[in-house]
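[1] fold the following and give me the result.
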Amino acid sequence: MSECDRLRVEAALEGFFEFARSWEFELAWKLCWLEKGLADAGWRGGPPDPPPPGCQRYGADDAGA
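    Predicted coordinates:
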């Protein structure tokens, strides 16, 4: 690998890692809420209360997964 190629690869990797750091907080935030939702519906909080009449919740079973 030439010096020019090495510099381009380093610059590309630095850009990639800078972009990844910019999403770190948002990803952690979303994963936190996902974990909280799964834990509340499972072992910690028991199943969620049924929705009020006229309101429907969709889950993985409803999506045909």
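
[2] going forward, measure contacts and count neighbours with C-alpha atoms only.
    OK.

[3] Leu31: which element?
    helix 3-41 (DSSP states H and E).

[4] distance of Cys32 from Ala41?
    Relative to Ala41, Cys32 is positioned 14 Å away (C-alpha to C-alpha, to the nearest Å).

[5] next, the structure of the following sequence, for comparison with the previous one:
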Amino acid sequence: MALQRFWANGEALPAETIAEIHDGLSLALDALDGANVRRVNVTEAKGHLRWALRRASTLVEATQ
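    The predicted model follows:
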């Protein structure tokens, strides 16, 4: 049985999706980790953030 999280209205959220969003945010942080951050790192981090935002928006729209 898959682990599920719940909205306040009692509707279940798939834990796999939340884990994917967490992974995208973690990758964005990893891209900016370190003392010497270059433009390519910022571009990579923006890509991960956009992906996580799209995934979160899809999740929210699906529950409404």
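
[6] just the TM-score for the two chains, thanks.
    Remark: TM-score between the superposed chains equals 0.35 [TM-score structural alignment, normalised by the length of structure 2]; 35 aligned residues with a C-alpha RMSD of 3.6 Å.

[7] returning to what we had before: which other helices and strands does the helix holding Leu31 of structure 1 contact?
    Packed against helix 3-41 of structure 1, as judged by 3 or more C-alpha pairs under 8 Å, 6 or more residues apart in numbering; DSSP states H and E, are no other helices or strands.

[8] for the residue most central in space within structure 2, which non-adjacent residue is spatially closest?
    What sits nearest the mean C-alpha location of structure 2, by C-alpha atoms, centre = their mean, is Ile21, with 2.2 Å. With sequence-adjacent residues excluded and distances taken as C-alpha to C-alpha, 6 or more residues apart in numbering, Ile21 of structure 2 is closest to Ala52, at 5.1 Å.
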